[in-house]
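Student: Here is a sequence with its predicted model. Questions after.
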Amino acid sequence: MKKYLFPLLTLLLLASCGGNDDPPPAPGGASLVFPEENSECTTGTSVNENLSQVTFEWSASTNTDSYTLSAVNLDTNVPQTISTAATSASLSIAKGTPFSWSVTSRNSKSEQVASSETWLFYNAGTQTSYAPFPAQLVSPISGSTVQKDIANEVLLRWSGADVDNDIDAFQIFFSDQNPPQTEAGSTSASVMELAVSVTSNTVYYWRVITTDSQGNTSDSGVFEFKVF
């Protein structure tokens, strides 16, 4: 009996002293604070006639030891990024320009990351009124393949916003050519979806032009999707 006792004790010790097989905790998503969503940011410190330094702020997220701030110039789609362990960071960004911004949370012990919401804002310039933010195309997701409905249609959905809160209309351009030049329809400021006719095994392209009451416009850029 004794000859079995030592191996059994050894196994018990190994089991009790062994490493924890639980995966490291994934980081949580940060909550954005400033610049506020769909706002005009007027607190930037002027760097020169073209740039001002804006301090971005967010709330701490769980299981996080670093954050990556990304601010995207919506006129050029060029991002600026900076990493920090703090819950704020400053970037020098173009004046009088629309931006989107978001924060990615990271944990050095985990391969997983978490993304915050994405907010839009205008960095203040010399203008007294602003063009609408470029419409954010929601669905179909660009590059996706979708199923048409029983009426051989697909529903296009987007979101729109304006600092001046004076969006007048959305124009939707849709075709199987890139860029789409055919207007599929227009909607009022309160309607942000449109059903379009489609054919199977075809790639389609779409974009939304937003117009405000002063005639200012913005372009969403082109999304594409394929129909089964």
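Tutor: Received it, and whenever you're ready, just let me know what you need.
Student: From now on I want contacts and neighbour counts done on CA atoms only, so please keep to that.
Tutor: Noted.
Student: how about the helices of the chain, start to end?
Tutor: Secondary structure of the chain (DSSP state H): helices at 2-17.
Student: burial of Val208, as a residue count?
Tutor: 27 (other CA atoms under 10 Å).
Student: actually Ala86, not the one I wrote
Tutor: Ala86 has 14 neighbouring residues, counting by other CA under 10 Å.
Student: my guess is it contacts Tyr67, does it?
Tutor: Yes - Ala86 is in contact with Tyr67 according to CA atoms under 8 Å; the separation is 7.4 Å.
Student: which residues sit in contact with the closest residue to Leu51 other than its chain neighbours?
Tutor: The shortest distance from Leu51 to any non-neighbouring residue, by CA to CA, 6 or more residues apart in numbering, is to Ala94 (4.6 Å). Taking CA atoms under 8 Å, 6 or more residues apart in numbering, we find Ala94 in contact with Asn50, Leu51, Ser52, Asn73, Asn123.
Student: Comparison target, given below:
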Amino acid sequence: MIALFLGNCSADSDLAELLGPSINIELTFPENLSECTEGTLVSETESELTFLWEGIDRVQTYKMTLTNLNTSNIQEFESDQPQLNVLLKRATPYSWSISSASSPNKIRSETWSFYNEGPGPESFVPSPATAISPANGASISATATTVNLRWNAEDRDDDIVGYDLYFGEDNDPALFESDLENDQFLGIPVAAGITYYWKVITKDSQGNESISPIFSFTVG
């Protein structure tokens, strides 16, 4: 049985404490950076898609976070099974992630993105950038005095024109540099013992933008 907005269960918290500080939920479908055509047609503008992920024993309630990348609208759903049917806009890019409803910071997945195909605009929004280096959550050498940030973004129209980089010690980083032409920024000063946060806004020639998740790394 699949349901929306079910109550939290204590078993998830017990599992997180038993197995350590973090547990990764493996996403299965729709695949990351894919063009999804498998949905059931509901109308000219909507289709229903079944999201799938690997279940974890004793996790009783999963929470899905789904973001419409055109509008930045965020929806949350809950399910007691490792799958969920969701009504989606056609010709629209989305990102999604899964977490434990009661331990979302300890039991969670990566964030994947996909394009739900269908009749729509001729201009497509870039996929949200993904971190290449440092990897999200990585630790770099305590002796490092600078860091090189590198990321990757894709666009179905192949018309990416620039990036805005947000970087800092705050977990909601401020704008660091705008209108970068390359998918990297080299030689940013850092200090030992500090965790830094960063994200990238990808822009295309039609004025479309996508916002990456917030990445982090620690020096030392």
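Tutor: Everything's here; your move. Here the structure is a predicted model, which means the values were calculated and not measured.
Student: where does the TM-score land?
Tutor: Here the TM-score for the pair of chains, by TM-score structural alignment, normalised by the length of structure 2, is 0.61; 185 aligned residues with a CA RMSD of 4.4 Å.
Student: Give me the buried entries from the contacts of Ala94 of structure 1.
Tutor: Buried by 16 or more other CA atoms under 10 Å: Leu51, Ser52, Asn73, Asn123, out of the contacts of Ala94 of structure 1.
Student: And those residues, which is closest to Ser16 of structure 1?
Tutor: Using CA to CA, Asn73 comes nearest to Ser16 of structure 1 of those, at 54.2 Å.
Student: residue in structure 2 matching the closest one?
Tutor: Mapped onto structure 2 by TM-score structural alignment, Asn73 of structure 1 lines up with Asn68.
Student: From Ala91 of structure 2, how far off is that match?
Tutor: Per CA to CA, to the nearest Å, Asn68 of structure 2 is found 11 Å from Ala91 of structure 2.
Student: ok, now Asp12 of structure 2?
Tutor: 36 Å.
Student: More neighbours: those two, which one.
Tutor: Asp12 (24 against 20).
Student: The residue nearest to that one when sequence neighbours are not counted: how many residues sit nearby?
Tutor: Closest residue in space to Asp12 of structure 2, ignoring its immediate chain neighbours: Val59 at 5.0 Å, by CA to CA, 6+ apart. Val59 of structure 2 has 24 neighbouring residues, counting by other CA under 10 Å.
Student: Translate Val59 of structure 2 into the numbering of structure 1.
Tutor: Alignment note (TM-score structural alignment): Val59 of structure 2 maps to Thr64 of structure 1.
Student: got the contact list for that match?
Tutor: Neighbouring residues of Thr64 of structure 1 by CA under 8 Å, 6+ apart: Pro27, Gly28, Ser105, Arg106, Asn107.
Student: swap the cut-off to 7 Å and go again
Tutor: If you count contacts by CA atoms under 7 Å, 6 or more residues apart in numbering, Thr64 of structure 1 has them with Pro27, Ser105, Arg106, Asn107.
Student: Looking at the residues you listed, which are in strands?
Tutor: Ser105, Arg106 (DSSP state E).
Student: Just flag the most distant two among the contacts of Thr64 of structure 1.
Tutor: Across the contacts of Thr64 of structure 1 (CA to CA), the longest gap, 7.1 Å, separates Ser105 and Asn107.
Student: Those two: who's more crowded?
Tutor: Counted by other CA under 10 Å, Ser105 of structure 1 and Asn107 do not tie: Ser105 has more neighbours, with 26 against 20.
Student: mind checking what the more buried one lines up with in structure 2?
Tutor: In structure 2, Ser105 of structure 1 lands on Ser100 (TM-score structural alignment).
Student: Grab the nearest non-local neighbour of that match.
Tutor: Tyr62 (4.7 Å).
Student: can you tell me how far that neighbour sits from Ala144 of structure 2?
Tutor: In this view, Tyr62 of structure 2 and Ala144 of structure 2 are 39 Å apart by CA to CA.
Student: Surely Pro140 of structure 1 is in contact with Val154?
Tutor: No - at 8.3 Å, Pro140 of structure 1 does not count as touching Val154 under the criterion of CA atoms under 7 Å.
Student: Just checking the distance from stretch 45-56 of structure 2 to the centre of its chain.
Tutor: Mean C-alpha position of stretch 45-56 of structure 2 versus that of the full chain (CA atoms, centre = their mean, to the nearest Å) differs by 16 Å.
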